[in-house]
Every structure is written in structure tokens, then in C-alpha cells.
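Peer 1: Quick one: sequence and predicted model below, then my questions.
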Amino acid sequence: MYTLYIANKVYSSWSLRPWIMMRELELLFEEKLVTFGTGNNWENFRKFSPAGKVPCLHDGASVVWDSLAIIEYLADRHRGVWPEDAQAKIWARCAAAEMHSGFSHLRTTCTMHVGLRIRLKEIKAELQAEIDRLNELWCEGLNRFGGPFLAGEKFTAVDAFFAPVIFRIQTYGIAMNPQASAYVKRMLALPTMQQWQTEALREKWREPGHEKTALAAGDVLEDKRMQP
């Protein structure tokens, strides 16, 4: 059976990607959540990950780190990770890779924080450009492949890669166009997304660095987490 190492669900955007893909495929795996420590997590995370980061997948003697590598490892072993249609698969891989390596202003300004609702202080031009690109990219996929997911009828890896963005949009109240907003609502309604969110809100651990980064973005309207 697989073992997937992740960090706090309230913060860990990278962990969400393989976790939700594996849940959507109904794969059996043991989840091991290792909390973020204050400062550098290298030594602690190196106990299970060569890169000293999460997520990390263990499959017997095989150790796979980085969310994209984990997705491709799963795709070699299970159908449904990527779309079956050739053109949809090409597009999905490109869109997932763009998310994996891009959208730096969105990542920096709007760190993932499932527990808070925040009103942004401002949306700088660089951030707005990335929001515009999200609208464009999502609508392209939905229109080309018919929805309700980005590459067609079924949830695939490209949706998993944008799942952390869905939570960011919810947290920071980011305005999207009507078609993209409908996609956000569909994603948030998924039982797997609901499970991640519920478990995140139950976490009592608070990591000061992640909290500070989120608070720097704007004014907190609500904290939905259980109190520690």
C-alpha cells in the first residue's frame, strides 16, 4: 500500500495535489501528516523525503518526491490520472506544468490558508495579470473539452494541480469571471475537497511563519478553525 507524507492541511498546497488525486481515484494509501515546524523543516522532513519537503510518496522500496513526479508515478500505474483523449491530455499536462512552475505572485501574495477569510489590501498589476491568466486558462479548458472539469467530464491531474488555487480564491475572495466562478463552486463542492477542508479546520497546530504571511495580505474577516 502507498504511504503519502504531507504537512498541515490548512497550509500545505503542494500536499493537496497528490492527496486529492489519490482520493478521487479511490486508491488505498496511508496518510502521514508531519506538521510544519517553525523555521527550516529540512532535518525533520529529510527523515522521509530526499528533498526535505512535502509531499513524498513511498511505495515499497520506491520513494517519489515532488507533487508532479508523484502524479506521473501514479499515471504509470493507474488509469484516470490524465485524460484519455490525446488533445485533452496534452492540454492538461501543459496547464498543470504552467501551474507547477508559474503564478509566483499569486503564491507569494495569497499563501494557502484554508482556515481564514481575508480581504486583500490591494491587487497589484502583477497579481491581476495572473488572475486574468487563470480565467483565460480555465475557460479555455472548459470550453474546449466540455467540462465540468478542466479537461472534460472527469476530474484529472490538471484539476488536482489547481485545487490549492481554489482554496486561495475562497480565502481571499478573489473575483473570477462567471464561468471560472462556477468551476470554483463545483470544485469546492467535491467530497474530497470538503474532506480536506474539514480536516484542515480541525487542526489545532499554528505555525507562526505561515500565519504571518497570510495576515500580511490583508484584513482577516473570519477564522473558521477550531480554537487551539
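Peer 2: Here it is on my side, so go on.

Peer 1: Going by C-alpha atoms from here, please, whenever you check contacts or count neighbours.
Peer 2: Fine.

Peer 1: and the residue nearest the centre of the chain, how far is that from residue 146?
Peer 2: By CA atoms, centre = their mean, the mean C-alpha position of the chain lies nearest to residue 164, the distance being 2.7 Å. Relative to residue 146, residue 164 is positioned 22 Å away (CA to CA, to the nearest Å).

Peer 1: Isn't the residue nearest to the centre of the chain up against residue 112?
Peer 2: Yes: between residue 164 and residue 112 a contact is recorded at 6.9 Å, counting by CA atoms under 8 Å.

Peer 1: quick one, helices of the chain?
Peer 2: Applying DSSP state H to the chain gives helices spanning 13-24, 42-45, 67-75, 86-101, 104-109, 125-145, 157-172, 178-189, 191-202, 208-215.

Peer 1: need those helices in JSON lines with distance to residue 7, can you?
Peer 2: Listed next are the helices of the chain as JSON lines, based on distance: least, CA to CA, whole Å:
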{"stretch": "helix 13-24", "distance to residue 7": "7"}
{"stretch": "helix 42-45", "distance to residue 7": "10"}
{"stretch": "helix 67-75", "distance to residue 7": "13"}
{"stretch": "helix 86-101", "distance to residue 7": "18"}
{"stretch": "helix 104-109", "distance to residue 7": "17"}
{"stretch": "helix 125-145", "distance to residue 7": "26"}
{"stretch": "helix 157-172", "distance to residue 7": "14"}
{"stretch": "helix 178-189", "distance to residue 7": "20"}
{"stretch": "helix 191-202", "distance to residue 7": "11"}
{"stretch": "helix 208-215", "distance to residue 7": "12"}
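
Peer 1: Of all these, which one is nearest residue 52?
Peer 2: For residue 52, the closest of those is helix 42-45, at 4.6 Å, according to CA to CA.

Peer 1: hang on, the earlier thing: how many neighbouring residues does the closest residue to the residue nearest to the centre of the chain other than its chain neighbours have?
Peer 2: Of all residues not flanking residue 164 in the chain, residue 13 sits nearest, at 5.2 Å (CA to CA, 6 or more residues apart in numbering). By other CA atoms under 10 Å, 26 other residues sit near residue 13.

Peer 1: Please compare the first structure with the one that follows:
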Amino acid sequence: MTQATLTISSKNYSSWSLRGWLLCKMSGLDFKEQPVDPTDADVRQELLLLSPTVRVPRLTHGKVEVWDTLAIAEYLYEIFPDAGLFPEDVAQRAHCRAVAGEMHSGFYNLRSALPMNLKARHESFKIFSGARPDVERVKEIWGECLDAHGGPFLFGKPTVADAMYAPVCTRFRTYAVTLDDRLEGYIDTVLNWAPMQEWTEAALAEPEEIEELEVEF
């Protein structure tokens, strides 16, 4: 059996690690986790959300090495076509790829202003003006997907899209982003999803190795 390893960073802070890890879990891949040193300068850059492709997540599967989150998704979809990472319908699959790609390449202001921190919870939080259009766009995407596919996940059942937006769900709860009941319900679905519960439990137990993450607002 080919050994698979997923290199990840902090479970509390690293949104890209979470996405890659969820994709591996969803696919059914038998893999082991390989944590990297969170004090490494390149890893800190990733934790500050400046790039989705610094060093983590990185999937090593036999002789194959994949280090971009969407590339990991596509690779896993190719080797596990029945795992349901993308919808079966071609139009829905295209839609799923589009919204996942938008998260992968965009929303820089949202990711910078609302960094993932599963241990934190704010009763209120003022989002700077540059990030508000990103927040509204996420709401729009979620609403359109839930309308089109009926929920409880964006395409009915868990797909790559939910893996890509799962860290946003944690951010919206951490920073008390105001949402309607339907979108709150979607966040509840994601946060109560078994893989997310497993990740969150490990994140909350993680030692405080990183004293502070400074983000420009």
C-alpha cells in the first residue's frame, strides 16, 4: 500500500492546512500527518495568510508530491472518483470548482482581517471597510449554493467547496459576523461535521507555540 503523508502547520491557525486535511479525510485516503515547525519564517508567512502555497499543506503519496490545495483536491478526485469530492452533475461540478477557485485565489482582505484562530471568540468585532465586500461576497456564494442545492452543505453533501470555506465558517464565529438564520445553519452544519470536530478538538489541545500573529488591518 502506498504511504501518504500530509504536511501541515498549526491546527489552530492554519486555514490552508485545514483545507488540505479535510480533502484527504473526505477522499478516504489513508495518510499520516507531518507537522512543520510553526516558528519557521516561511510557515509564519502562511499562518499570516499571505499565500495559499508557501509550504503547507503538502501531500506526498508514493512518488507524487502535491503542494497546492486545489491541486490536492483534483489529485484526490482522480484517484478516488467515487468519494464525492465534486458533484456528479457536470454543471454542479463546474459551479463547485468555480466557488472553490474563488476562495483559493481571492478574499485576501477577509483572510487578512479575520485570521483563523479556533481558540478565540469575540462577542463583537469591527471589520475594517476593505474586508466587508469579501464578507458580503461569501454570504452571496453561500446563499446561492444553498438555494440551488437545498443544503445542508453547499452542494447538498460535503464537497471540495465546503473544505475550502470551512475556515471561513470558523472565522465568522470567532469574529461574530452577523448572518441570517440560514447561513448560521450552514456554519452549524460545517462546525458539527465529524472531520471538523476532530480537527477542532486537536486545535484546542495544541500548545501555544506561536505567541502572537500580527496582521495589518
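Peer 2: That came through fine. Bear in mind that the values here come from a model prediction, so they are computed numbers and not experimental data.

Peer 1: Kindly provide the TM-score of these chains.
Peer 2: Once superposed, the chains reach a TM-score of 0.88 (TM-score structural alignment, normalised by the length of structure 2), with 205 aligned residues with a CA RMSD of 1.9 Å.

Peer 1: close enough to count as contact, the residue nearest to residue 164 of structure 1 and residue 112?
Peer 2: Yes: in this structure, residue 13 of structure 1 is within contact of residue 112 by CA under 8 Å, at 6.2 Å.

Peer 1: Overlap in contacts, those two.
Peer 2: Shared contacts of residue 13 of structure 1 and residue 112, defined by CA atoms under 8 Å, 6 or more residues apart in numbering, comprise residue 164.

Peer 1: Residue in structure 2 paired with residue 158 of structure 1?
Peer 2: For residue 158 of structure 1, the aligned position in structure 2 is occupied by residue 161, per TM-score structural alignment.

Peer 1: isn't its match right next to residue 104, touching?
Peer 2: No: contact between residue 161 of structure 2 and residue 104 fails when scored by CA under 8 Å: they sit 10.2 Å apart.

Peer 1: quick one, which of these two is more surrounded?
Peer 2: A side-by-side neighbour count of residue 161 of structure 2 and residue 104, using other CA under 10 Å, places residue 161 first with 26 against 19.

Peer 1: how close does the more buried one sit to residue 92 of structure 2?
Peer 2: 11 Å.

Peer 1: shared neighbours of those two, anything?
Peer 2: With CA under 8 Å, 6+ apart as the test, residue 161 of structure 2 and residue 92 both reach residue 155.

Peer 1: counterpart of residue 77 of structure 1 in structure 2?
Peer 2: Checking with TM-score structural alignment, residue 77 of structure 1 has residue 79 as its match.

Peer 1: residues contacting its match?
Peer 2: Here residue 79 of structure 2 is in contact with no residue (CA under 8 Å, 6+ apart).

Peer 1: swap in residue 37 of structure 2?
Peer 2: Counting by CA under 8 Å, 6+ apart, residue 37 of structure 2 has contacts 9, 43.

Peer 1: With the one 10 residues further on instead?
Peer 2: Shown in contact with residue 47 of structure 2 (CA under 8 Å, 6+ apart): 10, 13-15, 213.

Peer 1: hmm, try it at 10 Å
Peer 2: Taking CA atoms under 10 Å, 6 or more residues apart in numbering, we find residue 47 of structure 2 in contact with 9-10, 12-17, 38, 41, 54, 56, 115-116, 210, 213.

Peer 1: which residue in structure 1 lines up with it?
Peer 2: When structure 1 is aligned by TM-score structural alignment, residue 47 of structure 2 is left unaligned.

Peer 1: Kindly report the same for residue 5 of structure 2.
Peer 2: Match for residue 5 of structure 2 (TM-score structural alignment): residue 3.

Peer 1: Which residue is most remote from the mean position of structure 1?
Peer 2: residue 61 (26.6 Å).

Peer 1: aligned partner of it in structure 2?
Peer 2: Looks like residue 61 of structure 1 aligns to residue 63 there (TM-score structural alignment).

Peer 1: how much space is there between residue 9 of structure 2 and residue 37 of structure 2?
Peer 2: Counting by CA to CA, the gap from residue 9 of structure 2 to residue 37 of structure 2 is 7 Å.

Peer 1: shared neighbours of these two, anything?
Peer 2: 43-44.

Peer 1: so what's residue 106 of structure 2 up against?
Peer 2: Applying CA under 10 Å, 6+ apart, the residues contacting residue 106 of structure 2 are residue 134.

Peer 1: any idea how far residue 14 of structure 1 is from the residue in structure 1 that it lines up against?
Peer 2: Counting by TM-score structural alignment, residue 106 of structure 2 lines up with residue 102 in structure 1. According to CA to CA, residue 102 of structure 1 stands 13 Å off from residue 14 of structure 1.

Peer 1: Now do the contacts for residue 2 of structure 1.
Peer 2: If you count contacts by CA under 10 Å, 6+ apart, then residue 2 of structure 1 has 22, 27-31, 57-60, 62 around it.

Peer 1: List just the nearest of those residues to residue 180 of structure 1.
Peer 2: When the contacts of residue 2 of structure 1 are compared for distance to residue 180 of structure 1 (CA to CA), residue 22 wins out at 24.2 Å.

Peer 1: Just give the number of residues close to the residue mapped onto the closest one from structure 2.
Peer 2: For residue 22 of structure 1, the aligned position in structure 2 is residue 24, judged by TM-score structural alignment. The local packing of residue 24 of structure 2 (other CA under 10 Å) involves 21 other residues.

Peer 1: OK, contacts around residue 24 of structure 2?
Peer 2: Residue 24 of structure 2 sits in contact with 4-6, 18, 30-31, 59, 72-73, 76, 85, where contact means CA under 10 Å, 6+ apart.
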